[in-house]
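In: Okay, structure incoming, though there's no sequence with it:
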């Protein structure tokens, strides 16, 4: 099976789009970083190191310190695709992240985005 092109895309090339989407709706870069940290276990410093290194999505998720087991509670659609129905593991992680950023941009409270309580 051929890998999706996005797997070899650097997280750093997409990250500014996540931040811009959030900031356009009055949210912050810190909130984007918090979401990424919740999902992957990366600290802000470790995230920045991955961005600086040009780490691709496949490696970013494969080497994440602690993928959050609660991420399976992320449901809904991104680009018309149900995230919980995505079978390919790396693409599902990418879609989870996309969905969390969408929720942030739509004004959802952080505790809801982070599936707390």
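Out: It's in. Because the structure is a prediction, the values reported are computed rather than measured.

In: can we go C-alpha only for contacts and neighbour counts from here?
Out: Fine.

In: right, and residue 9 touches residue 57 too?
Out: Yes: taking Cα atoms under 8 Å as the definition, residue 9 is a contact partner of residue 57 at 6.3 Å.

In: Compare these two and say which is more crowded by neighbours.
Out: Neighbours were counted for residue 9 and for residue 57 using other Cα atoms under 10 Å; residue 57 has more, 21 against 15.

In: so what's the more buried one closest to, chain neighbours aside?
Out: With Cα to Cα, 6 or more residues apart in numbering as the criterion, residue 57 has its nearest non-adjacent residue at 5.0 Å, and that residue is residue 7.

In: Spatially central residue in this structure, please.
Out: Here the mean C-alpha position of the chain is nearest to the C-alpha of residue 97 (Cα atoms, centre = their mean), at a distance of 2.4 Å.

In: next up, a second structure to put side by side with the first:
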């Protein structure tokens, strides 16, 4: 999937959709932020800076301070594709995030979403 357009899409343009999806199901922006911080290792301040400066998805994941090793326990399908079968590492990271936000919107407890 090299060169997929999502790689050059700014993270800040998709972030409001993650938040809206969560809020439609009575979850919060803070919970979305917690998921992003858990997955990537960014602090809240770093996340806010990324949202302000228009960082694209490729750079967002390339510069992530500490990708959580427990993210590899995220299994299942997203958009009809098994996450474990995605070969491109950046696309797999994007799909991990999508899956976590889906789990949040489905009402799953944070402890289970964060694989604790």
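Out: Nice, I can see it. These numbers were taken from a predicted model, which means no experiment stands behind them.

In: The residue nearest to residue 57 of the first structure should be in a strand, yeah?
Out: No: assignment of residue 7 of the first structure by DSSP: H, G, I helix; E, B strand; the rest coil gives helix, placing it outside any strand.

In: on that earlier part again, what residues does the residue nearest to the centre of the first structure make contact with?
Out: Contact analysis of residue 97 of the first structure by Cα atoms under 8 Å, 6 or more residues apart in numbering lists 36, 39.

In: how about 10 Å then?
Out: 18, 32, 35-36, 39-40, 71, 74, 78, 83, 91, 103 (Cα atoms under 10 Å, 6 or more residues apart in numbering).

In: Then residue 114 of the second structure?
Out: Residue 114 of the second structure touches 34-35, 38-39, 68, 70-71, 73-74, 100, counting by Cα under 10 Å, 6+ apart.

In: Thought residue 23 was touching residue 106 of the second structure, still the case?
Out: No: judged on Cα atoms under 10 Å, residue 106 of the second structure makes no contact with residue 23 at a distance of 11.1 Å.

In: Average offset of the strand or helix carrying residue 48 of the first structure relative to the second structure?
Out: Taking DSSP states H and E as the criterion, residue 48 of the first structure maps to helix 44-53. Comparing helix 44-53 of the first structure with its match in the second structure after superposition yields a mean distance of 0.6 Å (mean Cα distance after the TM-score superposition for the first structure).

In: what sits up against that helix?
Out: Helix 44-53 of the first structure is contacted by residues 10-15, 30, 33-34, 36-37, 40-43, 54-56, 59-60, 64-65 when judged by Cα under 10 Å, 6+ apart.

In: same thing but at 7 Å, please
Out: Residues external to helix 44-53 of the first structure that are found in contact with it (Cα atoms under 7 Å, 6 or more residues apart in numbering): 11-12, 33.

In: Which of the residues you listed sits closest to residue 111 of the first structure?
Out: residue 33 (14.4 Å; Cα to Cα).

In: Give the equivalent position in the second structure for that closest one.
Out: Here residue 33 of the first structure is matched to residue 33 in the second structure, going by TM-score structural alignment.

In: Can you classify residue 75 of the first structure by secondary structure?
Out: Strictly by three-state DSSP, residue 75 of the first structure counts as coil.

In: can you pull the contacts of it?
Out: The contact partners of residue 75 of the first structure, by Cα under 7 Å, 6+ apart, come to 83-84.
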